[in-house]
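Undergrad: This is the structure alone, sequence omitted:
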């Protein structure tokens, strides 16, 4: 039996939309919240038939309707307030601000699904190294085929899946990534034929997704390309296909460069090229700010004293150099420094596994310069924590504090596959160059394997260490304000909210990267949460949640309907993934139950009840402070709102299913 929440609400509005901010014209709004419970957990008679036009409570609310807040300002507040705890107990902490003078880029790959009709599969089976035995891996079969190092959290997706790209951009925006560099280093082209490995079919689908999110007001990463072979030909094709189109002008990375930020003051789009770019026509070359690809294995040149061929205008995507005692030696290229998750210094990541007694041949995720009397070494126990990645970040942040670095480029996000190479080059068995397994690989994107979202959370916290100013209590202060549940929404005027991405409940229906798999589908998106406001008074904590469209009616027994998760610093409860309480899992006599959370994600016992009002796309939830251990002032509240995360006991599903505001393990953080 469907049971309903219903309240009378009449609203007239006129709204004009700008690129980065949304303001509203005069909005006349009248809301009467009243409760007439007459049986059932949530009764459809919770309503009033009072005509808004004759109501004495009619109010005028300019510019502060939840949907029409200035998203640029609201999203900035959202980014500053984010917190979270990863599977290892490491915390992402709020910041007072994020520096615009320090930039972070990410190496991004567009090639999954672009490796022929069968992709990384054979005879209907995915070629995933994590699912193969060593004899299969070493054998001479499947030479030339691409293999996954593990299964991505979003499945073996095609790079042109717009649903996945939307998720990626949301994750990057929340982490603080400023730009993506697309890997075109395998592109070869001519004047008359587009290059291979050019991925135009992919970018033609992805760029409109980016424009849509940008037009909502979100500060998503800007884009650039990294080329190598026939750079002159590829740049020309890119210029004609994309850079001449006005609609894409706002997508390109145009930052100033150099430690003094005195280069590229004209704001030209960046492109990273090999030496052949010198052959490019001057009229096209002049349209770009050109950086030179800095490879980690480039040999010393006679006129340099560096350990490798250092380029002043080089753009480094990885550093192999270490001092002989194993300490870090990432070079700053006039302010730009690479930070990579792992480094294949022997030339192939599989060397540490497939060659006997060769474990330290490459620097895996668990490498540390502190091992072996300072000469460094791998350790499987450190893989999940990413000791290598952390040491690279620590060195780069330390150099930034000395004034030597203002731009960090991270390798990488979503490479996922490597080609199986035949025995040779001193190797007796088949081998893999760029990726191998969870220890010897370099992707930060979440996996379904043992690494989960560890590296995404680690990435986010380190970006904050590099760009952020620690948040003082005042910057996180929650507004103290009493809300009358039977009053108008005008009470929320002047209360800024936390913004969530609109459109992230879109249905997924897209082919996988391999014809051996059925298409990926996901229709769990239901209520699209776009804004959440919270206030408190002496008795209660009150939330106003706004969705893009009318909120669905609660159905009896639905544990995933408009859940609010709470972590209260003053509470002694332990809970699940940092959350101690959940609201709206169950209802009793017209009120929502505030449940304590067990370690398995299920509610264990009632801590009290919350009052709830819903009409249209608005939901108000009022929770007694005493019920959640926040009776005294001075508490910190971390919270998340989610809807229809069907498999709700696995925190990784909050990246995938339904809607979670904010996504994944993140929370909004306020202080009372």
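TA: Thanks, I have the structure now. What you see is a predicted model, and the numbers here were worked out from it, not measured in a lab.
Undergrad: all contacts plus neighbour counts: C-alpha atoms, from now on.
TA: OK.
Undergrad: Can you show me the helices along the stretch 201-350 of the chain?
TA: Listed in chain order, the helices of the stretch 201-350 of the chain (DSSP state H, counting those that start in this stretch) span 231-238, 282-285.
Undergrad: Residue 614 belongs to a helix, doesn't it?
TA: No. Using DSSP: H, G, I helix; E, B strand; the rest coil, the assignment for residue 614 is strand, not a helix.
Undergrad: Sticking with residue 632, tell me its helix or strand.
TA: For residue 632, there is no host helix or strand (DSSP states H and E).
Undergrad: Now do the contacts for residue 84.
TA: 91, 92, 93, 665, 666, 667 (CA atoms under 8 Å, 6 or more residues apart in numbering).
Undergrad: And the second one, how far from residue 436?
TA: It refers to residue 92. 29 Å (CA to CA, to the nearest Å).
Undergrad: Neighbour count: those two, which is higher?
TA: residue 436 (30 against 24; other CA atoms under 10 Å).
Undergrad: what about the most centrally placed residue in the chain, distance to residue 502?
TA: For the chain, residue 171 is the residue whose C-alpha lies nearest the centre (CA atoms, centre = their mean; 1.1 Å). Note on residue 171: its distance to residue 502, by CA to CA, is 14 Å.
Undergrad: quick one: which helix or strand includes the residue nearest to the centre of the chain?
TA: Using DSSP H and E, residue 171 falls in helix 162-175.
Undergrad: re the thing from before, max pairwise distance over the contacts of residue 84: which two?
TA: Using CA to CA, the contacts of residue 84 span at most 12.2 Å, a distance reached by 93 and 665.
Undergrad: hold the first one in mind and look at this next one:
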């Protein structure tokens, strides 16, 4: 939780943390939290957080532990911050009597005798695992900083010649001499002119009249592309370096920093910004090239950075093997569902992600989305002699099959992104005939007006919160004694323009552009 500017968001946390606990109780995986303090009266801020959250034992099941204790990211030299020196840290526990009265329970204890804290309290030092974290400068507070003992970075100052000249492994912070933490960011600050398309070899590309990069070479593609800001050139370079270093901890910065602060020098002066004299500047985010955000955006490069992050986290942490489905089953499509109990491979999705939205944004804008309908939570696959069977289960009883875009099942039978509709070759339930019969459609790119063409009628049933459907194996070309394919459930997308259509409205299982993979052998 970012409190680096000394602002505590108590009202927001009192909503966020109980919501996380509720999600956890529902069976969802949720993150754990720690706090990060730095600027302003950091000692006072930390003491406040310690007393109101940690000492009080609030949200204990959500605390993030590191090295056996709750982690606190802080300013190890609190007399110096990003705004200067001489910061005072008011002590809310100050008691003059503690300095003069020998009978006072805290007599002589500097945690109580000083009107302003001179250091973090003994309680804080004993309770937390402490790490300083700030931008990866070569020097900070008069000392070498980046890559040193217990000094973590939230990004690297690669616009600085000394930092850029360092071996990537030497950027990694140490603890007891061992590599502990590396930072991975999609870019740096706009003022450093290190954007999302910057690379060590080429630097920042030439910018057009909108301060966006001109067509640029993407190294791993080996070709020059339009809108290189969508390809994560800087991001992947940092990932590759971090994966090679393989420290104990990666700090990824940041998820959401979309609020753009525009600043002016004042008095009619200009400042150097974007390779020109400018009457204004932006510090953290400016445009699609100069921001450090990973959160998916509307339009532009959509969720590219999220998918890139997920891919690289898997490379860093590893991933469980895909469960394999073995043997044949005989499923009767009758709406009873009891014959599915013997199928133990289950594909899961987030519970509760059809929650309706109605919330204020900036400038009078209100975000409204009430498209959440059937919350898909689990699904199964079974294979018989001549058919493949699918089961979907929702968190509440299914709505009527007459609803638009109801319980769509997309199939990538050949696991080839270059065939079908963005890889999906078949679609179930685009047209539902009645409560017992639905359709299977195949994508035909030659049919420009109506590319989804019917290839078969299918038998299906739904009852309560479950639905099952049977598809002939020969139609899908999934024959033999073993095969694999990908599939994706969704409900109530507004349209089927591209895979992002599955991410914005209704529900999608699995989330966003991911697929489930069924691996079967006889």
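TA: In hand now; what should we look at? This one's a predicted model, so the numbers in the text were calculated from it and none came from an experiment.
Undergrad: picking that back up, residues making contact with the helix holding residue 171 of structure 1?
TA: 79, 154, 157, 159, 178, 205-206, 209-210, 218-221, 459-461, 463, 501, 504, 506-508, 663.
Undergrad: if we go to 6 Å?
TA: The contact list for helix 162-175 of structure 1 (CA atoms under 6 Å, 6 or more residues apart in numbering) reads 79, 206, 220, 460, 508.
Undergrad: got a markdown table for those residues, with neighbour count and distance to residue 391 of structure 1 too?
TA: Formatted as a markdown table, the contacts of helix 162-175 of structure 1 follow (neighbours: other CA atoms under 10 Å; distance: CA to CA, whole Å):
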| residue | neighbour count | distance to residue 391 of structure 1 |
| --- | --- | --- |
| 79 | 22 | 25 |
| 206 | 20 | 33 |
| 220 | 23 | 27 |
| 460 | 22 | 15 |
| 508 | 17 | 38 |
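Undergrad: and which of those residues is nearest to residue 631 of structure 1?
TA: residue 79 (27.8 Å).
Undergrad: wait, what's in contact with the aligned residue in structure 2 for residue 625 of structure 1?
TA: Per TM-score structural alignment, the equivalent position to residue 625 of structure 1 in structure 2 is residue 473. Residues in contact with residue 473 of structure 2 (CA under 6 Å, 6+ apart) are 386, 387, 388.
Undergrad: returning to what we had before: indicate which one of the helices of the stretch 201-350 of structure 1 is closest to residue 255 of structure 1.
TA: Of all these, helix 282-285 comes closest under CA to CA, at 17.3 Å.
Undergrad: quick one: that closest one to structure 2 mean distance?
TA: Taking mean CA distance after the TM-score superposition for structure 1, the mean distance separating helix 282-285 of structure 1 from the aligned residues in structure 2 is 2.7 Å.
Undergrad: mind listing what's buried in that helix?
TA: For helix 282-285 of structure 1, burial by neighbour count (16 or more other CA atoms under 10 Å) applies to residue 285.
Undergrad: Please apply the same query to stretch 425-436 of structure 2.
TA: 425, 426, 427, 428, 429, 430, 431, 432, 436.
Undergrad: From residue 463 of structure 2, how far off is the nearest residue to residue 464 of structure 2 once chain neighbours are set aside?
TA: Computed as CA to CA, 6 or more residues apart in numbering, the closest residue to residue 464 of structure 2 that is not its neighbour in sequence is residue 397, at 4.6 Å. Using CA to CA, residue 397 of structure 2 is found at 8 Å from residue 463 of structure 2.
Undergrad: now the helices for structure 1?
TA: Counting by DSSP state H, structure 1 has helices at residues 71-81, 134-138, 162-175, 200-215, 231-238, 282-285, 351-354, 371-374, 387-401, 454-467.
Undergrad: Adding distance to residue 321 of structure 1, write those out as a markdown table.
TA: Listed next are the helices of structure 1 as a markdown table, based on distance: least, CA to CA, whole Å:
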| stretch | distance to residue 321 of structure 1 |
| --- | --- |
| helix 71-81 | 35 |
| helix 134-138 | 29 |
| helix 162-175 | 28 |
| helix 200-215 | 34 |
| helix 231-238 | 26 |
| helix 282-285 | 32 |
| helix 351-354 | 18 |
| helix 371-374 | 15 |
| helix 387-401 | 12 |
| helix 454-467 | 22 |
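Undergrad: of those, which approaches residue 146 of structure 1 most closely?
TA: helix 134-138 (11.8 Å).
Undergrad: can you tell me what part of structure 2 the closest one aligns to?
TA: By TM-score structural alignment, helix 134-138 of structure 1 lines up with nothing in structure 2.
Undergrad: doesn't residue 394 make contact with residue 377 of structure 2?
TA: Yes. In this structure, residue 377 of structure 2 is within contact of residue 394 by CA atoms under 6 Å, at 5.3 Å.
Undergrad: Please confirm that residue 162 of structure 2 is located within a helix.
TA: Yes. The assignment for residue 162 of structure 2, made by three-state DSSP, places it in a helix.
Undergrad: Just give the nearest non-adjacent residue to it, would you?
TA: Counting by CA to CA, 6+ apart, the residue nearest residue 162 of structure 2 is residue 138, at 6.7 Å.
Undergrad: okay, now the one you found: neighbour count?
TA: Applying other CA under 10 Å, we find 21 other residues in the vicinity of residue 138 of structure 2.
Undergrad: isn't it right next to residue 146, touching?
TA: Yes. Look at residue 138 of structure 2 against residue 146 with CA under 6 Å: they come within range, at 5.4 Å.
Undergrad: Looking at the alignment, what corresponds to residue 567 of structure 1 in structure 2?
TA: Using TM-score structural alignment, residue 567 of structure 1 lines up with residue 412 in structure 2.
Undergrad: ignore the last one, residue 209 of structure 1
TA: Match for residue 209 of structure 1 (TM-score structural alignment): residue 19.
Undergrad: need the strands for the stretch 401-550 of structure 1, in chain order.
TA: Here the stretch 401-550 of structure 1 has its strands, by DSSP state E, counting those that start in this stretch, at 407-411, 417-421, 431-432, 468-470, 479-480, 498-499, 508-510, 520-522, 529-536, 540-547.
Undergrad: With distance to residue 289 of structure 1 added, can I get the ones you listed in CSV?
TA: Below are the strands of the stretch 401-550 of structure 1 laid out as CSV (distance: least, CA to CA, whole Å):
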stretch, distance to residue 289 of structure 1
strand 407-411, 16
strand 417-421, 31
strand 431-432, 34
strand 468-470, 27
strand 479-480, 46
strand 498-499, 34
strand 508-510, 36
strand 520-522, 39
strand 529-536, 37
strand 540-547, 42
